[in-house]
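Undergrad: Fold the following.
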Amino acid sequence: MPGLIRRTLLLSGLAAAAGGIALWRWRGPGARDVAYGDGPLQVLDITYPRGVDAAPVLVMIHGGAFRAGDKSDLAVWPELLDAGIAVVRVNYRLSSTDRWPAQSEDCLSAIVHLQREAPGLGLDPSRLVLLGQSAGAFLAVSTALSLVEVGLKPRGVVSLYGPMDFSTMDEDMAALGRTPAMGATDAAASPESQLLGYPVGENRAMARALGPIGRLDQLREPLPPILIRHGDADPMIADLQAKRLREAWLAADPQAEVDYKLVEGAGHGGEAFETGDVRADVLAFVTKALG
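TA: Got it, this is the predicted structure:
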């Protein structure tokens, strides 16, 4: 999304939020399929903690190779609600019907909606962390960078086993001596090429520029804390993508807090990212970031 459009979208949404009056408040444990746009996939779910009128927010973005998946795939951990944190799970348009940057625009539109309707929704999106898994990590990090660019730095970002630079995904798998389980990213049939509308291998520069690594190359702003976890046996996305994200984040802001670890023996998602040390690390990071 061009910078001017992105800035206009966000700032117009925030202006509406600043002047808005709360006309309603959601009651009960949650709200399902709250529309932030006109399309059937432009909806989000909110799960509320008990006894908090203006809860800080964890926004979660699902994976699915940009062409599948649903917000319901994301588990709402009870520890988050116990800590007084509202969980927002976002759906977005998929590449089977809409090319990039529709997915980026949707994630930003969801944040604008939370800002605009915050009083009525019972949320405090000035305290916000973004979390994504796989393709959702690409979108979560991208959305965080867009917020940074307009002076609305989130409190933190969690990136779980996501692609970060489409142009080097095949190179990274080859460096680890692996054959990607979903085939070459450079190929026209890859999820990334289908998302973009052209084979990644035919325009690496453009594919790199629109992703988090390419954008971080051009960014020199204070960045939020980030937690990065990736399985060191991932058969779909090389863990070197996580290393690239760590290095680019620190190059853009040497003072940024980066919590980076590879998950030993873990593949692409699964139980290793829902239990044990990863779960504990994510919970600690999010609760600290949201105060």
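Undergrad: When you work out contacts or count neighbours from here on, use the C-alpha atoms and nothing else.
TA: Noted.
Undergrad: Next secondary structure after the host helix or strand of Leu195?
TA: Assigned by DSSP states H and E, Leu195 belongs to helix 191-196. Where DSSP H and E defines the elements, the next helix or strand beyond helix 191-196 is helix 204-209.
Undergrad: Second input sequence below; structure requested for side-by-side comparison:
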Amino acid sequence: MHITELTDLDYAGTGLQSHKLYLAIPESTSKITPGASTDGTAPAPHPLIVYIHGGGWVGGNFDAGATGLATGRADTEAFLKAGYAVAVINYRLSTEARWPAQIHDCKAAIRFLRAHASDWNIDPNRIVAWGASAGAHLAQFLGFTNGNEHYDNRSIGYDTATRNASSDVNVVIAAFGISNIATWSTSDAYWHDMVEYYKDTILGADRTAAEEADASPIAHVTTSPSLAETMPPMLLAHADDDPVVPAQQTRALECRLREAGLSEHIETWYPETGGHGDPEVWRSPKATTRFIGFCNAHLG
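TA: Sure, this is the predicted structure:
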């Protein structure tokens, strides 16, 4: 499979490694037909997967010059083979800046990719936010705050086009994500203290209930008609045996969404096993077929 790799794209214009993204663009394919040229003069623009890494908001950024970020994994490689471009983004870790820096950066990355979509034959109207663990928390947050300028720091941007573009996403995939920081805890002795460290680092040990709510996707689920209009289709996935982020985090979010009358916006998947990111489950053909199928169904 032939792809074009672009490394260390500075979406914020700061020069920070935390503000870099990687982009892999596959060769033109007929597998994705929406948007195809009718006169045969140009290939169809690629839908885009924006992968947001986990790591408790304290780790996971790729190093300068990193390559192969999309071809070294079965799941991202499957998206490339299906005709999707794949971006992998860095964001300021909580050891660098506390919340809401992380969501500000994610939104800035989306704006940059949309503003420059034509440079890479990407469809700006078919952008998927896909995250795992802490990255799923951010992907959920993106979906629930489409059009919400409160979380869009437009001073962050490579250029004027980036600062002015929309940060909306069109589909969300959230795998074993944290939906409620206030209730996130684990009975697993090995992980208990680490979970508390993650929370203390992103919000502070002296955080208030209001600050926890502000940073929790579940708190942004309302019965307001505006959310029904702006929320994208969302696939929520979580293994029942997750020792780090209990599946109740996602089940509670599902319940809140259904109570808010948003059942038609979501699909759920709760494999019995899969732990917290076990690649045998989360990068398996079963998972990638489900993820790609969900995106195709809602982007066509």
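Undergrad: what's the TM between chain one and chain two?
TA: The TM-score (TM-score structural alignment, normalised by the length of the first structure) is 0.79; 255 aligned residues with a Cα RMSD of 2.5 Å.
Undergrad: coming back round to it: what's the matching range in the second structure for the helix holding Leu195 of the first structure?
TA: Mapped onto the second structure using TM-score structural alignment, helix 191-196 of the first structure covers residues 198-203.
Undergrad: could you say what helices and strands the helix or strand hosting Phe112 of the second structure packs with?
TA: Following DSSP H and E, the helix or strand that holds Phe112 of the second structure is helix 101-115. Here helix 101-115 of the second structure touches strand 122-132, helix 134-144, helix 160-164, going by 3 or more Cα pairs under 8 Å, 6 or more residues apart in numbering; DSSP states H and E.
Undergrad: between those, which gets nearest to Ala239 of the second structure?
TA: Smallest distance to Ala239 of the second structure across these (Cα to Cα): 12.0 Å, for strand 122-132.
Undergrad: can you give me how far that closest one is from the chain middle?
TA: 8 Å (Cα atoms, centre = their mean, to the nearest Å).
Undergrad: Any idea how many residues pack against Gln115 of the first structure?
TA: Gln115 of the first structure: 23 surrounding residues under other Cα atoms under 10 Å.
Undergrad: Let me know the distance separating it from Leu219 of the first structure.
TA: From Gln115 of the first structure over to Leu219 of the first structure the distance is 24 Å, taken as Cα to Cα, to the nearest Å.
Undergrad: how about the helices in the stretch 151-291 of the first structure?
TA: 169-175, 191-196, 204-209, 212-217, 240-252, 276-289 (DSSP state H, counting those that start in this stretch).
Undergrad: Check which helices and strands the fifth one sits against.
TA: In terms of contacts (3+ Cα pairs under 8 Å, 6+ apart), helix 240-252 of the first structure is packed against helix 169-175, helix 212-217, strand 226-231, strand 258-263.
Undergrad: same thing but at 10 Å, please
TA: strand 156-160, helix 169-175, helix 212-217, strand 226-231, strand 258-263 (3 or more Cα pairs under 10 Å, 6 or more residues apart in numbering; DSSP states H and E).
Undergrad: The ones you listed into JSON lines, with extra columns for distance to Val148 of the first structure?
TA: What follows is these, written out as JSON lines (distance: least, Cα to Cα, whole Å):
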{"stretch": "strand 156-160", "distance to Val148 of the first structure": "11"}
{"stretch": "helix 169-175", "distance to Val148 of the first structure": "26"}
{"stretch": "helix 212-217", "distance to Val148 of the first structure": "11"}
{"stretch": "strand 226-231", "distance to Val148 of the first structure": "13"}
{"stretch": "strand 258-263", "distance to Val148 of the first structure": "16"}
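Undergrad: so which of those comes closest to Gly270 of the first structure?
TA: strand 226-231 (9.8 Å).
Undergrad: Which stretch of the second structure is that closest one matched to in the alignment?
TA: Going by TM-score structural alignment: strand 226-231 of the first structure matches residues 234-239.
Undergrad: quick one: the helix holding Leu195 of the first structure to chain centroid distance?
TA: 17 Å.
Undergrad: and that helix, how far from the second structure on average?
TA: Helix 191-196 of the first structure, aligned to the second structure and superposed, deviates on average by 1.0 Å (mean Cα distance after the TM-score superposition for the first structure).
Undergrad: in that helix, what counts as buried?
TA: Pro191, Glu192, Ser193, Gln194, Leu195, Leu196 (16 or more other Cα atoms under 10 Å).
Undergrad: Stretch 280-297 of the second structure: how far from the chain's middle?
TA: Centre to centre, stretch against its chain (Cα atoms, centre = their mean), the figure for stretch 280-297 of the second structure is 15 Å.
Undergrad: Same question for stretch 105-113 of the second structure.
TA: Stretch 105-113 of the second structure sits 11 Å away from the centroid of its parent chain (Cα atoms, centre = their mean).
Undergrad: Name the residues of it that are buried.
TA: In stretch 105-113 of the second structure, counting by 16+ other Cα under 10 Å, buried: Asp105, Cys106, Lys107, Ala108, Ala109, Ile110, Arg111, Phe112, Leu113.
Undergrad: Take those residues and lay them out in a markdown table including distance to Tyr22 of the second structure.
TA: A markdown table is the format used below for these (distance: Cα to Cα, whole Å):
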| residue | distance to Tyr22 of the second structure |
| --- | --- |
| Asp105 | 14 |
| Cys106 | 13 |
| Lys107 | 16 |
| Ala108 | 14 |
| Ala109 | 11 |
| Ile110 | 13 |
| Arg111 | 15 |
| Phe112 | 12 |
| Leu113 | 11 |
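Undergrad: just curious, which of these is nearest to Ala175 of the second structure?
TA: Of these, the one sitting nearest to Ala175 of the second structure (Cα to Cα) turns out to be Cys106, at 16.9 Å.
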